[in-house]
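>>> For reference, the sequence and a predicted model appear below.
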Amino acid sequence: MLTYFLLVLAPFQILSSSIPATCQTLPPYPGRDGEWRLLHESIGVSAMHMQLLHNDKIVIFDRTDFGPSNLSLPENKCRHDPHDDVLKIDCTAHSVLYDVWTNTFRPLMIQTDTWCSSGAVLPNGTLVQTGGFNDGDHAVRIFTPCNGGDFCDWIEFDTYLSERRWYSTNQILPDGRIIILGGRRQFNYEFFPKMQNSLTASPSSGSIWLDFLRETTDEDENNLYPFIHLLPDGNLFIFANNRSISLNYRKNTVVKRFPTMPVDAHRNYPSSGSSVLLPLDENKDIVAEILICGGAPQGSYEQAKAGNFVRASSSCGRIKPMEENPSWVMEEMPIARAMGDMLLLPTGDVIIVNGVEQGTAGWEFGRSPVTRPVIYRPYGRPDWRFSVMSSASRPRLYHSSAILIPDGRILAGGSNPHVWYNFSNVEYPTDLSLEAFAPPYLSVEFEKIRPQITASPETLRHKQAFSISFFVPQYLTADVLSLSIIAPSFTTHSFSMNQRMVVLKLVGLLPLSPDTYILTALGPSTVDIAPPGYYLLFLVHAGIPSVGSWVLIQ
């Protein structure tokens, strides 16, 4: 029987509809093990980096210093780079803009080398992309979405960064700045945009020393692409190798040092585990909890270089860094995995996709591809948390990536474990395809309980009430209804930067008809819990999510 919330807020007002008509009907997917579908045999570039933007376009790019790609730039466009080791004049694209709803793409023009770079999206929706290799290691690149997407392209600033940022990590901050941390032999961090800071290493450098990064570097430099998560107290959880700290970046002080993660495994590149901040739930006391899974035993990288491919780690660790005496709680995945991508699903579960069962990241250093995703239920019974899904048709090894898209599917692409594009006479050819995984919640059997958001606001404000209208074909059950926002990630090298999910506080539910309702909720309570910017708003009913609707949190 339907239980109603007491509606205690002002009368409902539909502010605007933010869902395109093309999203209303999802293609049917059978089965409870999920389903893979190939979208493109080739998009011309290997998807080393991916970022979903708020106009439902995805920026995808590779590196520029390996020679020609398989996608030409528009007529009369060529990249002129006297510093390139392979092609001084290159008339092929190394970046594309993909449209989620039309399944089409077009080439973009990148000048400087984006190999192993990082990124974050500003509160206004502009992608800021930082660092790389060669002439790109000090570069900042800007991509601003535009209507239609036909004229947007990269704008580049070759020497903006204070230090060489190759394998660094970005995190958007509550004040709208981006922190850019680490990189190969870089034991420091800096900000975009730049600002005066008395803590800089020198007045001209703009970088701030962080000894933790020097301390955690081992012979394999396993602290590259350190994991960073913004905590609800405003500090940063930073994990490198097998150790972690809480950093007050405003004062450059280490607030807390956490216990070393058990199990003889390293988690950051090139061992390449993955990490997420589990959903923050505003309907109860906020608990921040970090989940880290996979990686490789210490020394695996050197072993792989010698031709010995060690089994990857099957362990996961969880820690609550804001507790007084936090400790790691360890679990075992059903499949060992390095180079896996961990993504938050609209249900609050975590999917782990891509990667290998043996070896590490690096040229030719991975073996035994893991083609079956695993879904992890953080709050299920310990013996029921992991479920193994259906197998993909393509192995995704080194230089692959994956992201969540608005209809709840996971987009996966890339895989190029070679110095150049190589399609023949190798065990794992370069893969330029795109495919999508539909999790079990997209199965056709759930259509009767799948909610559809029919109207939602374009903007939300912290702590302020707002309402959405929605439709459920049958069987609405109010006590299994939730509303969440998810910040899309910048994904590369097994880490989804800036990804976060907040379950919003529900206040009221009002029926308009037997199958149409108004739901009232509160915007996120603080900027530390949800920094300003664009998020996907998902309504979940009985474990089945709606299509996501874009909202701007101001």
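Cool, got the structure. Keep in mind the model is a prediction, meaning the values are calculated, not measured.
>>> use CA for all of it now, contacts and neighbours both
Fine.
>>> which residues of this structure fall in helices?
211-215, 300-305 (DSSP state H).
>>> I'd like the distance from the shortest one to the chain centre, please.
Mean C-alpha position of helix 211-215 versus that of the full chain (CA atoms, centre = their mean, to the nearest Å) differs by 25 Å.
>>> Kindly report the same for the longest one.
Taking the mean C-alpha point of helix 300-305 and that of its whole chain, the gap between them comes to 27 Å (CA atoms, centre = their mean).
>>> coming back round to it: just so I know, which of the helices of the chain lies nearest Ile228?
Comparison of the helices of the chain against Ile228 by CA to CA identifies helix 211-215 as nearest, at 12.4 Å.
>>> Which residues does the closest one contact?
With contact meaning CA atoms under 8 Å, 6 or more residues apart in numbering, helix 211-215 is reached by 182, 186-188, 223, 240.
>>> which parts of it are buried?
212-214 (16 or more other CA atoms under 10 Å).
>>> Tell me the one of the residues you listed nearest Thr64?
Distance to Thr64, by CA to CA, is smallest for Leu213 among the buried residues of helix 211-215, at 28.1 Å.
>>> so can I have a markdown table of the helices of the chain showing distance to Ala436?
Formatted as a markdown table, the helices of the chain follow (distance: least, CA to CA, whole Å):
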| stretch | distance to Ala436 |
| --- | --- |
| helix 211-215 | 36 |
| helix 300-305 | 30 |
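>>> Next up, a structure to set beside the first:
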Amino acid sequence: MIPRPKPTLARRLLSSLAALLIAAGVIVVNRPMVAFAADRYHEFSINRDSYKKTYGHWSMLPVPAGFKVNAIHAALLNTGKVLIIAGSGNNRDNFEAGTFQTVLWDPSDDEFSLVPTPTDLFCAGHTFLPTGNLLVAGGTKSYEKLEADITHPAGVMKIKNESPDHGSRTFGKGTRFLGKNGKVYLTRADVTVPAASKMTHGAKTMVHAGEVEVWVDAEEEGDGAIVSSPAQYSVAGLTGDDANNLYGVAEKITREKQEYGGDKTSYEFDPTTERYIRTADMVDHRWYPTLAPLPGGDILAVSGLDEFGRMLPGVNETYRTAEKRWVPAPSLHRVFPTYPALFLTKDEKLFFSGSNAGYGSDTEGRAPGLWDLHKNDFREIPGLTDVTMTETSSSVLLPPAQDQKVMILGGGAVGDSPVSTARTAIADLDEENPAYRPGPNLPHPTRYLSTVVLPNDTVFTSHGSSGYRGGPYQDKKRSDLLTAQIYHPDTNTFTTAAAPTVGRNYHSEALLLPDGRVVTMGSDPIYDETGKNPGTFEQRIEIYSPPYLFQGDRPTITDGPTLLKNGGTGTFTVADPTTVRAARLVRPSAVTHATDVDQRSVALDMTTGPHGVTVTVPKERGLVPAGWYMLFVTDDRGVPSEARWVKVT
């Protein structure tokens, strides 16, 4: 056999290069096959037990076609069902057709049902009452109009009645007001102007005009009917004293953008009858308000846009739960941007974390602080970095609530800015001089982040986008973030969680279920995946199962009382109580626009007996407001039980 010559270095290099070129060609030609193989391997990896024990697992909830809605609000009821409120769902056609939707989902059997929805609860405020009913107030009275769509100049007309002797006067829709410019302006709605009132000051009698506001539109199209400064208008057809006593005034009538107008209707949703119960109307119309629970069981409504799309100037009001009616709260005058994140503290103050949903002054009312409701005293809390980027940030009262630490996460600049921050910060409200201190950064600059308190004293965070409503940012087509993390307050660190498959930004929600899973829904992107066309509301629902659900058997609460008192005790039967290490009361969520002032996890003092555990509820009403809670017990591996519902009175 003739020996073959040994390949030269040049020949070996040429051979290797040819092999690489052939391999590259195969890869290019079979790129779909390679991608398919990679996807299959990823699916295999995330479904391994070892992966789920470390990172958790996501699954898609099959939602029947008739129950897919634009989830704007979500709340966990004490029946274990999830209330999903769309209202008109940020859809003008639905609004004009009067098509408003609410869906109930039962996680125990994945059954869905529709709930009659009387008015447009889109962008209302909500919170739980001590009874377990969900108070839902405000919402949408009118949709925004962009400048490009406004053909007739419009403005808010204040109609005045200076006669105290002839009673109130009603003006129908389309009443004509005449300007000194010769133009005609028509009212959009029926209004009634109250009579003037007489007030005596010593020997002098003063008359105070009655007044009401209404939108008016110019009869004439175009810019000719624009009035850019305050002016007075007469009512067509009135003569004599009526013409002098009844008139209109308007600051301006223009073709500027008209913001959403707030509604003033108010309801309690009853989890038992699964129906909305009408209560008395709010004092003011409110769109994007926050409803904050007070320690005595009443509710404070703050901020929002009025019926004409104007920011309410610090005018707040209180819901008297026992009377089912709203009353003014003039002693609690305080300006906030819309949907401010307000947390009830154990000393019965409200802490404004700085998080908000956007509308309002760029500067006024945005500073974080502690609000003493008894004195209407607001003490600003310093130390927050990226202080101009609290809009669309998230905030959470860290577990356990006794530590009185509030964390703010992410956020963006005011308005539709693409700029956002990865900053987190923590304020310890138990300190003599509380201040924000830096926490660990998020993996990416993020706004619209979801935060959910878990029963093992950690916080699950997920989704969001780096840009406004997931919009294009720098060289990206979409800025949605398919990431999730778990924050550990004891070590002040994040650990990576399994990645979701559905992007979520504006109008998205997440909340804890009684079985320990987290449900995520909603998202209202401004653009589609190309970054060029209008986006479509995300109607898929995805559920995250944390790692503690893959550790084997869970502790089980088999029996116990339904009612507990502040400062009182209760004994619960638990299978194998020797393994139980902790007990927590977790208040259910009512979340919208990254704002959830309800959720909190309260640590319970606990003793273990031969058949179960005895827990003691803290006595402070500010720490444990009256209402329904999920009771979880956690074993020595950090694995929580399924929840048992208890009512704290």
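Cool, got the structure. Just so we're clear, the structure is a prediction, and the values are computed from it rather than from any experiment.
>>> Select from the contacts of helix 211-215 of structure 1 every entry located in strands.
Assigned to strands by DSSP state E, the following of those qualify: 188, 240.
>>> a markdown table for the contacts of helix 211-215 of structure 1, including distance to Trp328 of structure 1 and neighbour count?
Shown next, in a markdown table, are those (distance: CA to CA, whole Å; neighbours: other CA atoms under 10 Å):
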| residue | distance to Trp328 of structure 1 | neighbour count |
| --- | --- | --- |
| Gly182 | 24 | 27 |
| Gln186 | 28 | 20 |
| Phe187 | 26 | 19 |
| Asn188 | 26 | 21 |
| Asn223 | 19 | 32 |
| Ala240 | 15 | 24 |
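>>> Distance of the closest residue to Thr200 of structure 2 other than its chain neighbours relative to Met199 of structure 2?
Using CA to CA, 6 or more residues apart in numbering and skipping the chain neighbours, the partner closest in space to Thr200 of structure 2 is Met206 (6.0 Å). Distance, Met206 of structure 2 to Met199 of structure 2, using CA to CA, to the nearest Å: 5 Å.
>>> got it, and Ala218 of structure 2?
Per CA to CA, Ala218 of structure 2 is found 36 Å from Met199 of structure 2.
>>> The two: which is more packed in?
More crowded of Ala218 of structure 2 and Met199, by other CA atoms under 10 Å: Ala218, with 26 against 11.
>>> what range in structure 1 matches whichever strand or helix holds Asp39 of structure 2?
Counting by DSSP states H and E, the element that carries Asp39 of structure 2 is helix 31-46. Aligned by TM-score structural alignment, helix 31-46 of structure 2 falls on no residue of structure 1.
>>> helices and strands around that helix, which ones?
Helix 31-46 of structure 2 is packed against no helix or strand, with contacts defined by 3 or more CA pairs under 8 Å, 6 or more residues apart in numbering; DSSP states H and E.
>>> which other residues reach it?
Helix 31-46 of structure 2 is contacted by residues 27, 51-52, 57, 498 when judged by CA under 8 Å, 6+ apart.
>>> which one of the buried residues of helix 211-215 of structure 1 is nearest Asp90 of structure 1?
Using CA to CA, the buried residues of helix 211-215 of structure 1 come closest to Asp90 of structure 1 at Leu213, 36.7 Å.
>>> counterpart of that closest one in structure 2?
Taking TM-score structural alignment, the alignment pairs Leu213 of structure 1 with Val335 from structure 2.
>>> do Ser95 of structure 1 as well
So, by TM-score structural alignment, Ser95 of structure 1 is matched to Thr102.
>>> Let me have the buried residues of helix 211-215 of structure 1 in JSON lines, extended by distance to Phe151 of structure 1.
As requested, the buried residues of helix 211-215 of structure 1 are exported to JSON lines (distance: CA to CA, whole Å):
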{"residue": "Phe212", "distance to Phe151 of structure 1": "43"}
{"residue": "Leu213", "distance to Phe151 of structure 1": "40"}
{"residue": "Arg214", "distance to Phe151 of structure 1": "43"}
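>>> quick revisit: buried among the contacts of helix 31-46 of structure 2? Need that as a selection in PyMOL.
Buried residues among the contacts of helix 31-46 of structure 2 (16+ other CA under 10 Å), as a PyMOL selection:
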select buried, resi 51+52+57+498
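>>> Can you tell me which of the contacts of helix 31-46 of structure 2 comes closest to Ala86 of structure 2?
Distances from Ala86 of structure 2 to these, taken as CA to CA, are shortest for His57 (27.4 Å).
>>> Quick check: the closest one touching Ala498?
Yes: with contact defined as CA atoms under 8 Å, His57 of structure 2 and Ala498 form a contacting pair (6.0 Å).
>>> which residue lines up with Leu38 of structure 1 in structure 2?
Aligned by TM-score structural alignment, Leu38 of structure 1 pairs with Met60 of structure 2.
>>> Without its sequence neighbours, what residue ends up closest to its match?
Met60 of structure 2 sits nearest to Glu542 (CA to CA, 6+ apart), 4.5 Å away.
>>> now the alignment partner in structure 2 of Ile238 of structure 1: how far from Ser393 of structure 2?
Correspondence of Ile238 of structure 1 to structure 2, assessed by TM-score structural alignment: Phe352. Going from Phe352 of structure 2 to Ser393 of structure 2 by CA to CA gives 13 Å.
>>> what about the two, which has more around it?
Ser393 (32 against 25).
>>> re earlier: show me which of the buried residues of helix 211-215 of structure 1 is closest to Ile403 of structure 1.
Of all these, Ile403 of structure 1 sits closest to Leu213, with 27.5 Å by CA to CA.
>>> Can you give me the distance of that closest one to Pro279 of structure 1?
For Leu213 of structure 1, the distance to Pro279 of structure 1 - CA to CA - is 27 Å.
>>> Tell me which residue of structure 1 lines up with Thr501 of structure 2.
Using TM-score structural alignment, Thr501 of structure 2 lines up with Ser393 in structure 1.
>>> for Glu431 of structure 2, that is, sorry about that
Glu431 of structure 2 maps onto Glu323 in structure 1, with residues paired by TM-score structural alignment.
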